[in-house]
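1. following is a predicted model, sequence given first.
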Amino acid sequence: MEESKKEKLVVLIGPTAVGKTKLSIELAKKLNAEIISGDSMQIYKGMDIGTAKITRDEMEGIPHHLIDIKEPNESFSVVEFQEVVRKLITEIHKRGKLPMIVGGTGLYIQSVIYDYQFTNEASDSDYRKLLEQQVAERGIETLFQELKEIDPNSAERIHPNNVRRVIRALEIFKTTGKTMTEYMEGQKHELLYDLVLIGLTMDRELLYDRINKRVDLMVETGLLDEVSAFYSRGLRNCQSIQAIGYKELYSYLDGKLSLDEAINDLKQNTRRYAKRQLTWFRNKMDVKWFDMSMENEFDEKFNEIYKYIAGKLEI
């Protein structure tokens, strides 16, 4: 595809609590953009405080997509994300707007912008049936443990109860000798869009301090009530409840931790997640980074980022 024929796309990434939401709204206003959430947990209805979901007021009239599209007991995969987002990008262009993906789930974003094929070419139906029979007889735990040993990256992304995806990851390993992660990374990294990929970063200690304060604010504004509502509905073995902020408070509600211990775990797990996000983005994607450490220089930083995008996309 010729460069000039590719659809224009802006992607704004960065770790949790770095300030993506505020910047994305200001950019969308100036760029006449619509925002697509690139967060794998903000898709769930009712998971508002724990995922730091943008509020209607914060949107300031900017259209947002892929927020509140799933019930908490439903699963959502990178394949589904890729399919939905690529359609959205085309639809937004047809409206004469610029699509902008904003979020922190690296693999999801990567699956959209590069020519990743989630095909069935690496398949072995006999082996798949064997694994399905094993699950029926003995449960998923043994298979998930096997996946953790051969492909810890996939095991971290896939919920232990998502039988189809656990089996698929093991099937890929059996047929190709590569883990699902290696299989994807071995594919062509051809960019499908006329892309501007920008990332926000921040001094590590300042970011961690912002994360800790954000968690305190979440607790003050009702996170425990939000999680308790899911808990009382009996939601447990589903993808959504594995989200940071929910699993820690479930441990408190189960009586395994005190509330203070659960909140400390939540802060620590969020800091670790932010560190993993930064590592992923730096290792896997060609990002133009902007440092947001000087919070009193937002306007200056915004102008710098806007000029960079406008220059790259020639708008």
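-> The structure has been received and is ready for your questions.
2. please make it C-alpha for all contacts and neighbour counts, starting now.
-> Will do.
3. which residue ranges of the stretch 1-150 of the chain form helices?
-> Assigned by DSSP state H, counting those that start in this stretch, the stretch 1-150 of the chain shows helices spanning 20-31, 56-59, 78-94, 106-113, 125-138, 141-150.
4. try this one side by side with the last:
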Amino acid sequence: MVRLSESQRASRPLVLLVGPTAVGKSEIGLRLAQALETDLLTADSRQVYRGMDIATDKPTPEQRQGVPHRLIDLVDPDESFNAGQYRRLARQEIERLYGEGRLPLIVGGTGLYVRTLIHGLCDAPRADHSYRESLLQEARAKGGYFLHRELTRVDPESAVRLHPHDEVKIVRALEVYHLSGQRLSDVQRQHRLAEQEFSVLLIGLNRDRAQLYRRIDERVESMFARGVVEETERLLADGYGRELGAMKGLGYQQVAGYLAGEYDRAEALRLLKRDTRHFAKRQLTWFRKEPGLRWYELTEQDRSEDVAGRLLEMIRSFVQDLAPRRPEGLPYPSLTMEQESTA
């Protein structure tokens, strides 16, 4: 158990456990939360959606009974949700835990959520909805890869990081360039140099690529065995169409194509394995650019309880070494609703 003293709370410690999908974050994070006697705060842009459980690998009811999981099941699949909203809700949970003398633990693989929480929101222009609509109309006329090709032309670094189907983030990157003349990748790089609100211990989990890909294949096969096809059928029947951003996520996109008769079940399985491996590669590329991240390489022989034990010692040392970063009682600035809406 780790309880924060008054001086340690003044340093605003924050522990984050990140890494690619299927690396083992959830099980190790669960054991860490149990040992720390704290809640597990999730940083996953897909687990925020209600009713999307299997393809997002959401924690089971049994796991949630053992350790409270926060920041999941926040909105319906047809509701919008962004990094600014995530940051606001995450900071509320973090402040609650500080008030209880407990150490906040963030676990997840959505790099944008992690970066926004640590560094705050970029000083980027507000949304221009008319420009967004014109981009989407042009994309419908010129084909699905038009937006990604445009982003490659003006901001190749962001284009490499974003999947061609990630329409929301691609449009935002093009919008930033259109309105400010700056590449979003440059804006984000400059922003990362700003002072952090928290004292951060950022731990990244990784595995040998062949081992990670094998675990991804096993997870995908498990999703099909546990009913991801039936889950997708239910979502479609409830009126959540394939055009929604939530339904374009891994699992639902590939299964929806199978249900539409575009290919057979075996091909859906193959596509999901392939696309998940590509996603894991993009996650690793993102986190490798995160300053101060401490990598922990996992092997086949590592048991989650042993890894959690070693990480717990790292966390205890981190907390013990903390010194107050600013006078107690001096608040950090809060986000305004206007700033949140631009994330």
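-> The structure has been received and is ready for your questions. Here the structure is a predicted model, which means the values were calculated and not measured.
5. which one of the helices of the stretch 1-150 of structure 1 lies closest to residue 185 of structure 1?
-> Comparing those by their distance to residue 185 of structure 1 (CA to CA), the top pick is helix 106-113, with 10.2 Å.
6. tell me what angle the closest one forms with helix 78-94.
-> 50 degrees (axes from the mean of the first three to the mean of the last three CA atoms, to 10 degrees).
7. mind reading off the mean deviation between helix 106-113 of structure 1 and structure 2?
-> Comparison of helix 106-113 of structure 1 with structure 2 after fitting gives an average deviation of 0.7 Å (mean CA distance after the TM-score superposition for structure 1).
8. how far does that helix sit from its chain's centre?
-> 9 Å (CA atoms, centre = their mean, to the nearest Å).
9. list the contacts of whichever residue in structure 1 pairs up with residue 281 of structure 2.
-> By TM-score structural alignment, residue 281 of structure 2 lines up with residue 275 in structure 1. Neighbour list for residue 275 of structure 1: residue 15 [criterion: CA atoms under 8 Å, 6 or more residues apart in numbering].
10. and if we set it to 10 Å?
-> Shown in contact with residue 275 of structure 1 (CA atoms under 10 Å, 6 or more residues apart in numbering): 15-16, 204, 207-208, 269.
11. could you look up the SS state of it?
-> helix (DSSP: H, G, I helix; E, B strand; the rest coil).
12. strands along the stretch 101-250 of structure 2, start to end?
-> Using DSSP state E, counting those that start in this stretch, the strands of the stretch 101-250 of structure 2 run over residues 105-108, 199-207.
13. so stretch 78-95 of structure 2 matches what in structure 1?
-> The aligned range for stretch 78-95 of structure 2 is 73-90, by TM-score structural alignment.
14. how about the helices of the stretch 1-150 of structure 1, which one is nearest residue 11 of structure 1?
-> Nearest of these to residue 11 of structure 1, taken as CA to CA: helix 106-113 at 8.3 Å.
15. got the angle for that closest one vs strand 98-103?
-> In terms of direction (the same axes, to 10 degrees), helix 106-113 of structure 1 departs from strand 98-103 by 160 degrees.
16. where does helix 106-113 of structure 1 end up in structure 2?
-> With TM-score structural alignment as the criterion, helix 106-113 of structure 1 aligns to 111-118.
17. got the buried residues for the matching stretch?
-> Neighbour-count burial for stretch 111-118 of structure 2, with 16 or more other CA atoms under 10 Å as criterion, is recorded at 111-118.
18. just to revisit the earlier point, let's have the strands of the stretch 101-250 of structure 2 in TSV, adding distance to residue 149 of structure 2 and mean neighbour count.
-> Formatted as TSV, the strands of the stretch 101-250 of structure 2 follow (distance: least, CA to CA, whole Å; neighbours: other CA atoms under 10 Å):
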stretch	distance to residue 149 of structure 2	mean neighbour count
strand 105-108	29	24
strand 199-207	31	20
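19. between these, which one is nearest to residue 219 of structure 2?
-> Evaluated over the strands of the stretch 101-250 of structure 2, closeness to residue 219 of structure 2 peaks at strand 199-207, with 15.2 Å, by CA to CA.
20. in structure 1, what stretch matches the closest one?
-> The alignment of strand 199-207 of structure 2 onto structure 1 (TM-score structural alignment) covers residues 194-202.
21. go on, stretch 51-62 of structure 2?
-> Going by TM-score structural alignment, stretch 51-62 of structure 2 sits over residues 46-57 in structure 1.
22. got a list of what the residue nearest in space to the middle of structure 1 touches?
-> Geometric centre of structure 1, nearest residue: residue 105, 2.4 Å, by CA atoms, centre = their mean. By CA under 10 Å, 6+ apart, the contact list for residue 105 of structure 1 reads 13-16, 37-41, 78, 277, 280-281.
23. tabulate these (TSV), appending distance to residue 179 of structure 1 and neighbour count.
-> Listed next are the contacts of residue 105 of structure 1 as TSV, based on distance: CA to CA, whole Å; neighbours: other CA atoms under 10 Å:
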residue	distance to residue 179 of structure 1	neighbour count
13	26	27
14	26	25
15	26	26
16	28	25
37	28	23
38	24	26
39	24	21
40	22	23
41	25	27
78	16	18
277	21	19
280	17	15
281	20	20
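24. from those residues, which land in strands?
-> Judged by DSSP state E, the subset of the contacts of residue 105 of structure 1 located in strands is 13, 37.
25. and of the contacts of residue 105 of structure 1, the nearest to residue 92 of structure 1?
-> Distance to residue 92 of structure 1 across the contacts of residue 105 of structure 1 (CA to CA) is lowest for residue 37, with 13.7 Å.
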